[in-house]
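Asker: What follows is a protein structure lacking sequence information:
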């Protein structure tokens, strides 16, 4: 039995942030009913390539397991009535429409919480419900205006987005956190509440040290490529065959690195003795290290450096990354209803994640969900 068994979620979200959150909660036992537009469904159903052997978008597959799908046309009175019927038997509502859309449909938080004070209502927006309410919440746009692209990329290159929709993923995690906190509050008081999560707010929080440097010290960072603004060496280097990443976080690790590279004197060099020294003389340090690292392969350094306590590893392609996880005993791939999926990242000893259902076909469970509801009421 999952940790969230007995919790029912009416999921009106689409694309990534909301569906990612509800999938994680479903893996932990929550019953999730995904509400989709008849005929087209979640936009990501048509986002391909890539697709699996059946032609289904892998984007959709990646965030929609353990859910049942119902097709409802919310533009009609019948569709809205069925949505209210679904919500009436649910503990949580998740939606990521433009602010005000659910209110216009009669499915907004004020109306629904008046009918059920114990309901947890989670709204995921791009830019909040104030002056930014009308702005479209696309991940790329938020990465641009939220500052992430300004610190990503080479110093002499253009601002660059991350290789995945990272802001959506972070926002989905924040939505999970808010929903679980609201459910805990309800457990104590019997009362639900509104949970609001925005892409912009989530990104600014996730900028972590970069954001803190600005807020606390007025420092506006720039792009450093793969280097770190506060730690050195903490970046990628060329080897004899492919790049390797070094993540040297303290002076002891640096001394070990210097010794393995055949340059033990570097640890006593006044330019490199401490981390602030190394950051101040980053360019000189990089030149010395790069010269030595180019003499051997990435696999050689990936063997000898970690063995000596120096964090290092090759820059893997995705197939290599999954193989690496398997070698380390980190469960990365599971099956959900015959579909290969990326494993839930949280390991619980008593109530582990379960993979009960494959990602659903559009409207696959409409009749079953509503006939079960009618049987329950009877």
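Answerer: Ah, there it is. Just so it is clear, the structure is predicted and the values come from calculations on it, not from any experiment.
Asker: can we go C-alpha only for contacts and neighbour counts from here?
Answerer: Noted.
Asker: what about the helix or strand encompassing residue 80, distance to the chain center?
Answerer: Here residue 80 sits within helix 77-88, counting by DSSP states H and E. Put simply, helix 77-88 sits 30 Å off its chain's centre (C-alpha atoms, centre = their mean, to the nearest Å).
Asker: Also stretch 335-348?
Answerer: From the chain centre to the centre of stretch 335-348 is a distance of 15 Å (C-alpha atoms, centre = their mean).
Asker: picking that back up, could you identify the helix or strand that succeeds the helix holding residue 80?
Answerer: Downstream of helix 77-88, the next assigned helix or strand under DSSP H and E is strand 92-95.
Asker: got the buried residues for that next one?
Answerer: By 16 or more other C-alpha atoms under 10 Å, the buried positions in strand 92-95 come out as 92, 93, 94, 95.
Asker: residues near the closest residue to residue 326 other than its chain neighbours, how many?
Answerer: What sits nearest to residue 326 in space, not counting adjacent residues and going by C-alpha to C-alpha, 6 or more residues apart in numbering, is residue 332, at 7.1 Å. Residue 332 is flanked by 16 other residues according to other C-alpha atoms under 10 Å.
Asker: what do you get for residue 158?
Answerer: By the criterion of other C-alpha under 10 Å, residue 158 has 12 neighbours.
Asker: and what of residue 165?
Answerer: The burial count for residue 165: 16, using other C-alpha under 10 Å.
Asker: Then residue 243?
Answerer: Counted with other C-alpha under 10 Å, residue 243 comes out at 18.
Asker: need the contact list for residue 324.
Answerer: Neighbour list for residue 324: empty [criterion: C-alpha atoms under 8 Å, 6 or more residues apart in numbering].
Asker: ok, second structure coming up, stack it against the first:
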């Protein structure tokens, strides 16, 4: 059983976990809530609230700007994915124990888990400045992990730079990471091979205080290429990079259609529309995405095949207003 009612709703219906265990000891009862036990456990939460209370918004945004929520549904979908993992673990455990169990996921907890690198950086901050953040060495660090714009984490400097056509195309950009292992190829590609013999540039430590200048030079080159052309040049050099793809571009991307990541669904009322397919690819059991059912479309089928009612019983239920 899976539910995401407001806090305490199932208990008020007369079905606390203890009662559910009595009814069916093998049942796995999965719940998503906004917060775990504590001072906020009775608060209502939506996607953006989860991002704000889970640490995502405070660490996302431009330097000196306001906290920013991401367009990815890390609170809703992210918590759902965590819950699936918990349910699968409970199902596996039931094979050994014969017992079901309660599985709970709080949206705040799930967002924080997805922000665990930032929590790691919070611990590092107590030992000195975070040298891969753009605030180093000329900016200031406070008591908490700061917002860092589009800087790459993990000690690998990265930034979004303009490409040809950026003046009229809001997505004419590419993300480039100046990974140490691929820096020589990157420097040569952008016409700055001189950096490779210059002690002011040829080590990661030497480049750290000059990341702004480095990406300005990279951007001078990318502005002469469209984003796909830039990727085509940098990718064979093992330079990590990725074009900024709009939703319009993704909807038309043929490779995503072929893999079933983007699928077209035909609905009797809505007509044909695009939706995201299953991002998980299984070799022996591929998923087929079908349209959502109409309201009441399968009522009689479920009452017959699952509940076991005969046509007379269904008719009586309709007369009584149960259906």
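Answerer: Done, it's in. Treat the numbers as computed from the prediction; the structure is a model and nothing was measured.
Asker: Send over the TM-score of the superposed chains.
Answerer: The TM-score (TM-score structural alignment, normalised by the length of structure 2) is 0.79; 285 aligned residues with a C-alpha RMSD of 2.7 Å.
Asker: Now do the same contact list for whatever residue of structure 2 lines up with the residue nearest to residue 326 of structure 1.
Answerer: Aligned by TM-score structural alignment, residue 332 of structure 1 pairs with residue 261 of structure 2. By C-alpha under 8 Å, 6+ apart, residue 261 of structure 2 lies in contact with 276, 277, 278, 279.
Asker: Counting neighbours, which of the residues you listed comes out on top?
Answerer: Greatest neighbour count in the contacts of residue 261 of structure 2, by other C-alpha under 10 Å, goes to residue 277: 19 neighbours.
Asker: what separates that residue from residue 84 of structure 2, distance-wise?
Answerer: Distance of residue 277 of structure 2 to residue 84 of structure 2, given as C-alpha to C-alpha, to the nearest Å: 17 Å.
Asker: Check residue 262 of structure 2 too.
Answerer: Distance, residue 262 of structure 2 to residue 84 of structure 2, using C-alpha to C-alpha: 22 Å.
Asker: do residue 173 of structure 2 as well
Answerer: Using C-alpha to C-alpha, residue 173 of structure 2 is found at 35 Å from residue 84 of structure 2.
Asker: go on, residue 243 of structure 2?
Answerer: In this view, residue 243 of structure 2 and residue 84 of structure 2 are 31 Å apart by C-alpha to C-alpha.
Asker: Read off where stretch 213-231 of structure 2 ends up in structure 1.
Answerer: Alignment of stretch 213-231 of structure 2 against structure 1: residues 284-302, by TM-score structural alignment.
Asker: Figure out the length between the terminal residues of the matching stretch.
Answerer: From start residue to end residue, stretch 284-302 of structure 1 stretches across 23 Å - C-alpha to C-alpha.
Asker: Which one of residue 243 and residue 84 of structure 2 is surrounded by more residues?
Answerer: Comparing residue 243 of structure 2 with residue 84 by other C-alpha under 10 Å, the one with more neighbours is residue 243, at 20 against 14.
Asker: Now do the SS call for the nearest residue to that one once chain neighbours are set aside.
Answerer: Using C-alpha to C-alpha, 6+ apart and skipping the chain neighbours, the partner closest in space to residue 243 of structure 2 is residue 174 (4.2 Å). Following DSSP: H, G, I helix; E, B strand; the rest coil, residue 174 of structure 2 is assigned to strand.
Asker: Trace residue 174 of structure 2 over to structure 1, please.
Answerer: Superposed on structure 1 with TM-score structural alignment, residue 174 of structure 2 falls opposite residue 245.
Asker: can you map out the helices along the stretch 1-150 of structure 1?
Answerer: 17-27, 58-61, 77-88, 101-104, 109-115, 139-145 (DSSP state H, counting those that start in this stretch).
Asker: Quick one, which of those gets closest to residue 181 of structure 1.
Answerer: Nearest to residue 181 of structure 1 among the helices of the stretch 1-150 of structure 1 is helix 17-27 (12.9 Å), distances taken as C-alpha to C-alpha.
Asker: Specify, as a residue range, where the closest one falls in structure 2.
Answerer: Per TM-score structural alignment, helix 17-27 of structure 1 has no counterpart in structure 2.
Asker: Residue 119 of structure 1 reaches residue 110, doesn't it?
Answerer: No: between residue 119 of structure 1 and residue 110 there is no contact under C-alpha atoms under 8 Å: 10.6 Å.
Asker: So for those two, which sits in the more crowded spot?
Answerer: residue 119 (26 against 15).
Asker: tell me the contacts of the counterpart of the more buried one in structure 2?
Answerer: Alignment note (TM-score structural alignment): residue 119 of structure 1 maps to residue 27 of structure 2. Applying C-alpha under 8 Å, 6+ apart, we find residue 27 of structure 2 in contact with 1, 20, 21, 99, 100, 101.
Asker: Format those residues as a markdown table; extra columns: distance to residue 144 of structure 2.
Answerer: Putting the contacts of residue 27 of structure 2 into a markdown table (distance: C-alpha to C-alpha, whole Å) gives the following:
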| residue | distance to residue 144 of structure 2 |
| --- | --- |
| 1 | 40 |
| 20 | 43 |
| 21 | 44 |
| 99 | 43 |
| 100 | 41 |
| 101 | 38 |
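Asker: Mean distance between the helix or strand where residue 95 of structure 2 lies and structure 1 after superposition?
Answerer: Using DSSP H and E, residue 95 of structure 2 sits in helix 76-97. Once fitted to structure 1, helix 76-97 of structure 2 is off its aligned match by 0.8 Å on average (mean C-alpha distance after the TM-score superposition for structure 1).
Asker: Which residue numbers in structure 1 does the helix or strand just after that helix align to?
Answerer: Later in the chain than helix 76-97 of structure 2, the nearest helix or strand by DSSP H and E is strand 102-106. Aligning strand 102-106 of structure 2 against structure 1 (TM-score structural alignment) gives residues 194-198.
Asker: ok, now which ones touch the residue of structure 1 positioned farthest from its centre?
Answerer: Of all residues in structure 1, residue 265 has its C-alpha farthest from the mean position, at 42.5 Å, by C-alpha atoms, centre = their mean. Applying C-alpha under 8 Å, 6+ apart to residue 265 of structure 1 gives the contacts residue 258.
Asker: No further queries at this time; thank you.
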